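Trainee: test case, fold it:
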Amino acid sequence: MGADRGIHVEVDEKTILEPLSVAKLFSAIAKKENPNLIIMGKQAIDDDAGQTGQMLAGLLDLPQANFVSKVDIGEDKLLATCEIDGGLETVECSLPAVITTDLRLNEPRYASLPNIMKAKKKPIDKYKPSDLGVEITKRLETLKVAEPAARKSGVKVESVDELIEKLRNEAKVL
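Mentor: As a prediction, the model looks like this:
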């Protein structure tokens, strides 16, 4: 929504795109387009890898902010609130930059029928990987997929003293 044009990179439908190949395709396009900000999702739905944005930033030698849930863009920098394991972290990056977004970054707008009809008229540039100088190479191989071992159930303790005793005598971690 709101785009003036689109870019479509066509690959054979049997081609398996790995995160590095996708990052190389985006890198080639970014070098042509020279954007000030590249916004990507944090992870793909097919492999759940969560690597393409970080690889793209590395290939372009740009600063990055990952898992962004809020962003404020200034004239030559951005301030991003990133979700981390312990809560939130605020990161400041110079522009141009790459950000990977969390689903809480924005509230999606739903396209109206007139806007859908307008979007059909927007130009879409089509490329093949070879047009961008990118060779799609399979580098990853899945060797095995297995469920993790079942864990023992936890135990509730009544006091700190009991917890320390169990950690020393049973778990042998203290």
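Trainee: going forward, measure contacts between C-alpha atoms and count neighbours the same way
Mentor: Will do.
Trainee: and the longest strand along the chain, what's buried?
Mentor: When the chain is parsed with DSSP state E, its longest strand is strand 64-73. For strand 64-73, burial by neighbour count (16 or more other Cα atoms under 10 Å) applies to 64-71.
Trainee: what is the nearest of those to residue 150?
Mentor: residue 67 (30.1 Å; Cα to Cα).
Trainee: how about the one residue sitting closest to the centre of the chain: what's its closest non-neighbour residue?
Mentor: The chain has residue 42 as the residue nearest its centroid, 2.2 Å off, counting by Cα atoms, centre = their mean. Leaving aside its sequence neighbours, residue 42 sits nearest to residue 100 (Cα to Cα, 6 or more residues apart in numbering; 4.7 Å).
Trainee: in this structure that neighbour contacts residue 53, no?
Mentor: Yes: assessed by Cα atoms under 8 Å, residue 100 is found in contact with residue 53 at 6.0 Å.
Trainee: shared neighbours of the two, which are they?
Mentor: Common neighbours of residue 100 and residue 53, using Cα atoms under 8 Å, 6 or more residues apart in numbering, are 40-42.
Trainee: this one as well, want them side by side:
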Amino acid sequence: ETDAELQPLAVAKLLKALVDKEQPGLIILGKQAIDDDANQTGQMLAALADLPQATFASKVEIAGDKVNVTREVDGGLETLSLTLPAVVTTDLRLNEPRYVTLPNIMKAKKKQLDTARPEDLGVDVAPRLKTLKVAEPAKRGAGIKVPDIATLVDKLKNEAKVI
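Mentor: Reported below is the predicted structural model:
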């Protein structure tokens, strides 16, 4: 990760500033970033904005001033009911992607796109973490076959010192 990339906390602070400005009823985020696979921006945003959250949503239904979120857990499915506004992070099963048609691309080109810099939102995105070193783990050595259990136990006890 380079110093120019935003850390998850900086992204969450930017999103919080946008939430304060726009006052959305529902904020939907992906569950994790492709660069660090950290799964933390949605949770940080919910904490900073003091909003209820549901993670790994596979189904989302709006019901008045509530949102019902279904998510997969080890034992099956769990459904949570949150008061809006809320933050929801998605699972890949939430939606089937749809492909944009040419007429919609042309319409989108004509729409106004507002841009804002972090400074405009009062957010400092200066990096606070710096990667000092990245190294691959040592290559794993080849295994050996042992003739019997007694030899295995002896090697585990005297050579590997794990028992």
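Trainee: got a TM-score for the two of them?
Mentor: Scored against TM-score structural alignment, normalised by the length of the second structure, the superposed chains reach a TM-score of 0.77; 139 aligned residues with a Cα RMSD of 2.3 Å.
Trainee: hang on, the earlier thing: which residue lines up with the residue nearest to residue 42 of the first structure in the second structure?
Mentor: Under the alignment (TM-score structural alignment), residue 100 of the first structure pairs with residue 89 in the second structure.
Trainee: between residue 100 and residue 53 of the first structure, which one's more packed in?
Mentor: residue 53 (27 against 23; other Cα atoms under 10 Å).
Trainee: residues in the first structure matched by the lengthiest helix in the second structure, start to end?
Mentor: Under DSSP state H, the helix in the second structure containing the largest number of residues is helix 8-22. Counting by TM-score structural alignment, helix 8-22 of the second structure lines up with residues 19-33 of the first structure.
Trainee: and the matching stretch, how far from the chain's centre?
Mentor: The chain centroid and the centroid of stretch 19-33 of the first structure are separated by 14 Å under Cα atoms, centre = their mean, to the nearest Å.
Trainee: how big's the offset between it and the second structure?
Mentor: Per the superposition on the second structure, stretch 19-33 of the first structure and its aligned residues are separated by 0.4 Å on average (mean Cα distance after the TM-score superposition for the first structure).
Trainee: you'd agree the match of residue 100 of the first structure is in a strand?
Mentor: Yes: the assignment for residue 89 of the second structure by DSSP: H, G, I helix; E, B strand; the rest coil puts it in a strand.
Trainee: so it makes contact with residue 55?
Mentor: Yes: counting by Cα under 8 Å, residue 89 of the second structure does reach residue 55; the two are 4.7 Å apart.
Trainee: who are the packing partners of the longest strand of the first structure?
Mentor: Secondary-structure packing of strand 64-73 of the first structure (3 or more Cα pairs under 8 Å, 6 or more residues apart in numbering; DSSP states H and E): helix 52-60, strand 77-84, strand 87-94, strand 97-101.
Trainee: which one of those is the most hemmed in?
Mentor: Ranked by mean neighbour count, these are led by strand 97-101 with a mean of 23 (mean count of other Cα atoms under 10 Å).
Trainee: I'd like the next helix or strand past it.
Mentor: Next along the chain after strand 97-101 of the first structure, taking DSSP states H and E as the criterion, comes helix 113-120.
Trainee: so where is that next one in the second structure?
Mentor: Using TM-score structural alignment, the partner range for helix 113-120 of the first structure is residues 102-109.
Trainee: any idea how far the matching stretch is from the chain center?
Mentor: 30 Å.
Trainee: check the fit of that stretch onto the first structure and give the mean distance.
Mentor: Taken against the first structure, stretch 102-109 of the second structure registers an average deviation of 0.6 Å after superposition, with mean Cα distance after the TM-score superposition for the first structure.
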